[in-house]
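1. okay, predicted coordinates and the sequence, questions at the end:
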Amino acid sequence: MPRARSQQISLQDTPYYHCISRCVRRAFLCGEDLISGESFEHRRGWVENRLLFLASVFAIDICAYAVMSNHLHVVLHINSEKIAKWSTLEVIQRWHKIHKGTLFTQQYVRGESLPEYALTLVESSAETFRNRLMDISWFMKELNEPIARQANFEDKCTGRFWEGRFKSQALLDEAALAACMAYVDLNPLRVKISRTPETSEFTSVKKRIVAARHQKQPKPLYPFVGNPRENMPDGLPFHLSDYLELVDMTGRIIREDKRGLIDASLLPILQRLNISSENWLCIATEFGARTGNVVGTEHSIAYYCESNHRQRKPRQQGIKLLA
């Protein structure tokens, strides 16, 4: 029996999670139907736009994403420090971007005078909204439901568009985070719908590369801020240039016409995480098949299972480091 989502998300262990949503029956409801020839490619744009919009509302950052023909990958970061700084007004204003709220919250936002009992109800509502705005289940719900309604309206039908339950994986350490992000960014190359990262439509890596050409980082995405250090700003614990080089080199190698080997000495991320080039290629291409609902090094998984009183399962293999 699947574990309750509340038992899978533990901010004490990690704020990073890899989520996957699939279309029902894995049908090509977002891409091109190879049988009829009808294209639904524009729906991938719907998903991407909605995803980036929600990142501006929730206290959940997007580290990586790839909108595929029949499923979606997204690596999320729950930003509990950011949401703790939001005032009652900001929490309500953000929630009103996706829902109407209550009569009292609407009056509060407009600056109308409210009796004491109404203010108490506003504070209670704001606390509920605050919890939802850092909840991955609410994030995925607000992502998937509008897309399903829009697609059903276009198809003039009713019923499910997405499978009822999305899959989530806890990324316990930096090695798991880097491996998962690269796996997600390289999905289009792995299934041969794109030849290079910079031409991979509806992916975070393309958006990052386009921005990097102008020496910027895309605002909707969680930024790279460099290796861990004191007084580190909020962001991913890698250098952007190192990560893009890693993805580019891995992408060249997994193409059938570009056989080769990654020289780990040229890649600072692999050096710092102590991952061999051979193991990295295995991780980056087979991440989904080799991992369970928690991902990390052997030490990270052992600590996670012990602290959460969980028995380690066979699929919970640790990411292999250098010997």
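-> Done, it's in.
2. please make it C-alpha for all contacts and neighbour counts, starting now.
-> Noted.
3. does residue 17 fall in a helix, a strand, or a coil region?
-> State at residue 17, reduced to three classes by DSSP: H, G, I helix; E, B strand; the rest coil: strand.
4. so who does it touch?
-> 75-77, 168-171 (Cα atoms under 8 Å, 6 or more residues apart in numbering).
5. gap between it and residue 137?
-> 11 Å (Cα to Cα, to the nearest Å).
6. same question, residue 130
-> Going from residue 130 to residue 137 by Cα to Cα gives 14 Å.
7. more neighbours, these two?
-> residue 130 (23 against 18; other Cα atoms under 10 Å).
8. please name the nearest non-neighbouring residue to residue 286.
-> Of all residues not flanking residue 286 in the chain, residue 183 sits nearest, at 8.0 Å (Cα to Cα, 6 or more residues apart in numbering).
9. following the chain past the host helix or strand of the one you found, name the next helix or strand.
-> Assigned by DSSP states H and E, residue 183 belongs to helix 174-185. On the C-terminal side of helix 174-185, the closest following helix or strand by DSSP H and E is helix 187-190.
10. buried sites along the strand or helix carrying residue 206?
-> Using DSSP H and E, residue 206 sits in helix 204-212. Within helix 204-212, the residues scored as buried using 16 or more other Cα atoms under 10 Å are 204-209.
11. one more: stretch 243-254?
-> By neighbour count on 16+ other Cα under 10 Å, the buried set for stretch 243-254 is 243-244, 246-252, 254.
12. in CSV, list those residues along with secondary structure and distance to residue 108.
-> As requested, the buried residues of stretch 243-254 are exported to CSV (DSSP: H, G, I helix; E, B strand; the rest coil; distance: Cα to Cα, whole Å):
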residue, secondary structure, distance to residue 108
243, helix, 44
244, helix, 45
246, helix, 49
247, helix, 47
248, helix, 50
249, helix, 53
250, helix, 52
251, helix, 51
252, helix, 55
254, helix, 55
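13. take this one as well and set it beside the first:
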Amino acid sequence: MLQPATTSQDAHLPQLTLTRNPGVDLDMNWVRSVQANTSAIERRAATLPARRSVKKDYQAAWLLKAITCIDLTTLSGDDTAARVRRLCAKARHPVSAQVLAALDMQGITTGAVCVYHEMVETAVAALQGSGIPVAAVSTGFPAGLSPFDLRIEEIRRSVAAGASEIDIVISRRHVLEGNWQALYDEMREMRSACGDAHVKAILATGELGTLRNVARASLICMMGGADFIKTSTGKESVNATLPVSLTMIRAIRDYHAATGIHIGYKPAGGISKAKDAITYLALIKEELGARWLQPDLFRFGASSLLGDIERQLEHHVTGNYSAAHRHPMG
């Protein structure tokens, strides 16, 4: 069975356990060579949910693994300090002690807690001593259209407040206009502003037009020093999909083959069911290998996903489904 990662901070932050991505010089020959066979990608993605089905103890093991890879998230206009503290308590204890005891499993945590800058200090205080990192969405999230100097300053302030991960949003117009130099320069400056905090580059793939654009934007962000590439803000009309995920993780695989550097992957938005989490984990294992099934290299951007996983685990242990309202997130 799969074993969930430990809850020490070393298990979460890639720059503590692997060589951090320093970025490389912009190579336009490499960028122009990147293509995406949309029909082939869609056919491959369509086979995954039907082919990869696990049951009973194996399903429970995969779901426990998924929990350790969740960035438990609240990004609402009505967020309060109390809600964030409740979310952090849930991140510390995502599954009931009774269910974990029945599964003979030690305490596990989620991979991180993700909040707006305004709530970073609250989350850091609530998670003190847990080893769970705080991720802050930044750079004018979700549109990324605020003045560039303010976006850079927001990164610095979130790092100063204690965020150890920064989820930045790229300027989609650079991709849509094919201005790869501008995207690369933007990524380099944002990476520099993050300092020791690791950076997840959000591509907002639902707004990039084509899978080829997704593949090229993924490569540019990795060249620019991104530690993770992430699908979506969760605010677009189309968020994480299997074809987009396949495109992005194959870009990660190519970058690793060329540089030896491990880049993480984070699908976000629209992943709310336990069965979907297993499909994504299976895709990662098949395309990148077991090393990427750890929270330092794979995260789900989600909130309601944890509730459905809890219900599935409780059903596995008791034979009964509990009501969704028994598993509040915050």
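-> Cool, the structure landed. Nothing here was measured: the structure is a model prediction, and the numbers come from that model.
14. please state their TM-score.
-> With the length set by TM-score structural alignment, normalised by the length of structure 1, the two chains reach a TM-score of 0.24; 127 aligned residues with a Cα RMSD of 6.0 Å.
15. got a list of what the closest residue to residue 242 of structure 2 other than its chain neighbours touches?
-> Spatial nearest neighbour of residue 242 of structure 2, chain neighbours left out: residue 45 (5.6 Å); criterion: Cα to Cα, 6+ apart. Applying Cα under 8 Å, 6+ apart, we find residue 45 of structure 2 in contact with 242-243, 246.
16. show me what counts as buried in the strand or helix carrying residue 45 of structure 2.
-> Per DSSP H and E, residue 45 of structure 2 falls inside helix 38-51. By 16+ other Cα under 10 Å, the buried positions in helix 38-51 of structure 2 come out as 41, 45, 49.
17. which helices and strands does the very next helix or strand once past that helix pack with?
-> Counting by DSSP H and E, the next helix or strand C-terminal to helix 38-51 of structure 2 is helix 56-68. Counting contacts by 3 or more Cα pairs under 8 Å, 6 or more residues apart in numbering; DSSP states H and E, helix 56-68 of structure 2 packs against helix 274-287, helix 304-318.
18. returning to what we had before: and the helix holding residue 45 of structure 2 with helix 274-287, angle?
-> Note on geometry: by axes from the mean of the first three to the mean of the last three Cα atoms, to 10 degrees, helix 38-51 of structure 2 and helix 274-287 are set 120 degrees apart in direction.
19. show me where structure 1 has helices.
-> Along structure 1, counting by DSSP state H, helices occupy 5-8, 42-55, 80-84, 88-95, 103-109, 116-132, 136-155, 174-185, 187-190, 204-212, 240-254, 268-273, 277-290, 298-307.
20. how close does residue 181 of structure 1 get to residue 171 of structure 1?
-> Taking Cα to Cα, one finds residue 181 of structure 1 at 10 Å from residue 171 of structure 1.
21. nope, residue 149 of structure 1 is what I meant
-> 31 Å.
22. give me the more crowded residue out of those two.
-> Per other Cα under 10 Å, whichever of residue 149 of structure 1 and residue 171 has more neighbours is residue 171, with 28 against 16.
23. that one reaches residue 287, doesn't it?
-> No: Residue 171 of structure 1 is beyond contact range of residue 287, at 11.8 Å (criterion: Cα atoms under 8 Å).
24. shared neighbours, the two?
-> Joint contacts of residue 171 of structure 1 and residue 287 (Cα under 8 Å, 6+ apart) are residue 180.
25. next, format the contacts of residue 45 of structure 2 as CSV and append neighbour count and distance to residue 150 of structure 2.
-> Putting the contacts of residue 45 of structure 2 into CSV (neighbours: other Cα atoms under 10 Å; distance: Cα to Cα, whole Å) gives the following:
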residue, neighbour count, distance to residue 150 of structure 2
242, 20, 34
243, 18, 34
246, 21, 33
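26. tell me the one of those residues nearest residue 187 of structure 2?
-> Ranked by distance to residue 187 of structure 2 (Cα to Cα), the contacts of residue 45 of structure 2 are led by residue 246 at 22.3 Å.
27. wait, the closest one touches residue 41, no?
-> Yes: with contact defined as Cα under 8 Å, residue 246 of structure 2 and residue 41 form a contacting pair (7.0 Å).
28. burial of residue 134 of structure 2, as a residue count?
-> So residue 134 of structure 2, with other Cα under 10 Å, has 27 neighbours.
29. deepest of the helices of structure 1, which one?
-> Most buried of these, by mean neighbour count (mean count of other Cα atoms under 10 Å): helix 174-185, with a mean of 24.
30. now for that helix, which elements pack on it?
-> So helix 174-185 of structure 1, by 3+ Cα pairs under 8 Å, 6+ apart, packs with strand 60-67, strand 71-78, helix 277-290.
31. who's in contact with the residue nearest to residue 280 of structure 2 when sequence neighbours are not counted?
-> Leaving aside its sequence neighbours, residue 280 of structure 2 sits nearest to residue 242 (Cα to Cα, 6+ apart; 7.6 Å). Neighbour list for residue 242 of structure 2: 45-46, 280 [criterion: Cα under 8 Å, 6+ apart].
32. and the residues you listed as TSV, adding distance to residue 66 of structure 2?
-> Shown next, in TSV, are the contacts of residue 242 of structure 2 (distance: Cα to Cα, whole Å):
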residue	distance to residue 66 of structure 2
45	20
46	21
280	9
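33. considering those, which is situated nearest to residue 81 of structure 2?
-> Proximity of the contacts of residue 242 of structure 2 to residue 81 of structure 2 (Cα to Cα) peaks at residue 280, which lies at 31.9 Å.
34. neighbours around the closest one, how many?
-> A count of nearby residues for residue 280 of structure 2, using other Cα under 10 Å, gives 22.
35. same question for residue 82 of structure 2.
-> 11.
36. what helix or strand does it sit in?
-> Taking DSSP H and E as the definition, one finds residue 82 of structure 2 inside helix 81-92.
37. in that helix, which residues are buried?
-> Neighbour counts over helix 81-92 of structure 2 (16+ other Cα under 10 Å) mark 84-92 as buried.
38. buried sites along the following helix or strand past it?
-> Using DSSP H and E, the helix or strand that directly follows helix 81-92 of structure 2 along the chain is helix 97-102. Buried residues in helix 97-102 of structure 2, counted by 16+ other Cα under 10 Å: 99-100.
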